[in-house]
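> A structural model of the following input is requested.
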Amino acid sequence: MAVKPGQGPDDPKGLIHEAFRIDGITEAECRSIFLDWALSYPGDTSEAIPRLIAAQDAPDHPMTDVLRAGLADAPQPSRRGGRAARLGQTG
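This is a model prediction of the structure:
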């Protein structure tokens, strides 16, 4: 099986590599590509993302912004569901 340019341990499908090569790509398109990459990545994405950013020399590219956002901690859910939340009851 031939290896595509950009494929490697941090980008097995070469998705991130290809995103950086698409002229006029939007941030929304980059988020979609990032989601595909993150869902199929076999390891801890928080370890791979800094290496992916460092591998590119494109600080103003929308994919760089998306990768940086991918390093941020996910917000913790704060709303309770169900009847208790609707009535304002706690614990």
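> can we go C-alpha only for contacts and neighbour counts from here?
OK.
> so which residues of the protein form helices?
Assigned by DSSP state H, the helices in the chain fall at 15-21, 27-40, 45-55, 62-71, 82-87.
> tell me the angle the longest one makes with helix 45-55.
It stands for helix 27-40. 130 degrees (axes from the mean of the first three to the mean of the last three C-alpha atoms, to 10 degrees).
> helix 27-40 vs helix 62-71, what angle?
Using the same axes, to 10 degrees: helix 27-40 against helix 62-71 is 50 degrees.
> what does helix 27-40 contact?
The contact list for helix 27-40 (C-alpha atoms under 8 Å, 6 or more residues apart in numbering) reads 11, 13, 15-16, 19, 45, 62-63, 65-67.
> what's the spacing between that helix and its chain's center?
How far helix 27-40 lies from its chain's middle: 6 Å, per C-alpha atoms, centre = their mean, to the nearest Å.
> could you also give me the structure for this second sequence? I'd like to compare it with the first:
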Amino acid sequence: MPRQDDPADPRGLIYESFRIDGIGEPECRSIFLDWAIGVPLGEDSSALVRKLLGRFGAEYPDHPMTSVLTEALNPPAARGRRGGAMARRKQD
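Reported below is the predicted structural model:
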């Protein structure tokens, strides 16, 4: 049964994902997205992810949700220019 008093996972989504036999990374990503959408504005989601990793990571090091949570702490890849009409204009 999910812990109802867990501020890092109030709906128990992450907790339950670790208990689903045979769950894969795509399902974990979907569950994580649902969890992330539910994080209240102003909350530090990275701090919450670190708490969840601290709670579950050591016990489930090879679980796909552990991988998803770990990836969530990595900064997004830098994006370069995307092009478009301005990129195609001749420079004066």
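> and for the residue mapped onto Arg19 of the second structure from the first structure, the neighbour number?
By TM-score structural alignment, Arg19 of the second structure lines up with Arg21 in the first structure. Arg21 of the first structure is flanked by 9 other residues according to other C-alpha atoms under 10 Å.
> now swap in the one 5 residues further on and tell me
Counted with other C-alpha under 10 Å, the burial measure for Thr26 of the first structure works out to 13 neighbours.
> same thing with Arg80 of the first structure?
Arg80 of the first structure: 12 neighbours (other C-alpha under 10 Å).
> can you pull the contacts of the residue nearest in space to the middle of the second structure?
Central residue of the second structure (C-alpha atoms, centre = their mean): Ala72, 4.3 Å from the mean position. Counting by C-alpha under 8 Å, 6+ apart, Ala72 of the second structure makes contact with 46, 49.
> how near is it to His63 of the second structure?
Distance, Ala72 of the second structure to His63 of the second structure, by C-alpha to C-alpha, to the nearest Å: 15 Å.
> how about Cys28 of the second structure?
Per C-alpha to C-alpha, Cys28 of the second structure is found 9 Å from His63 of the second structure.
> looking at the two, which one has more neighbours?
Comparing Cys28 of the second structure with His63 by other C-alpha under 10 Å, the one with more neighbours is Cys28, at 22 against 19.
> ok, so what distance separates that one from Arg79 of the second structure?
Taking C-alpha to C-alpha, one finds Cys28 of the second structure at 25 Å from Arg79 of the second structure.
> and the helices of the first structure as a markdown table, adding distance to Lys4 of the first structure?
What follows is the helices of the first structure, written out as a markdown table (distance: least, C-alpha to C-alpha, whole Å):
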| stretch | distance to Lys4 of the first structure |
| --- | --- |
| helix 15-21 | 10 |
| helix 27-40 | 15 |
| helix 45-55 | 16 |
| helix 62-71 | 19 |
| helix 82-87 | 49 |
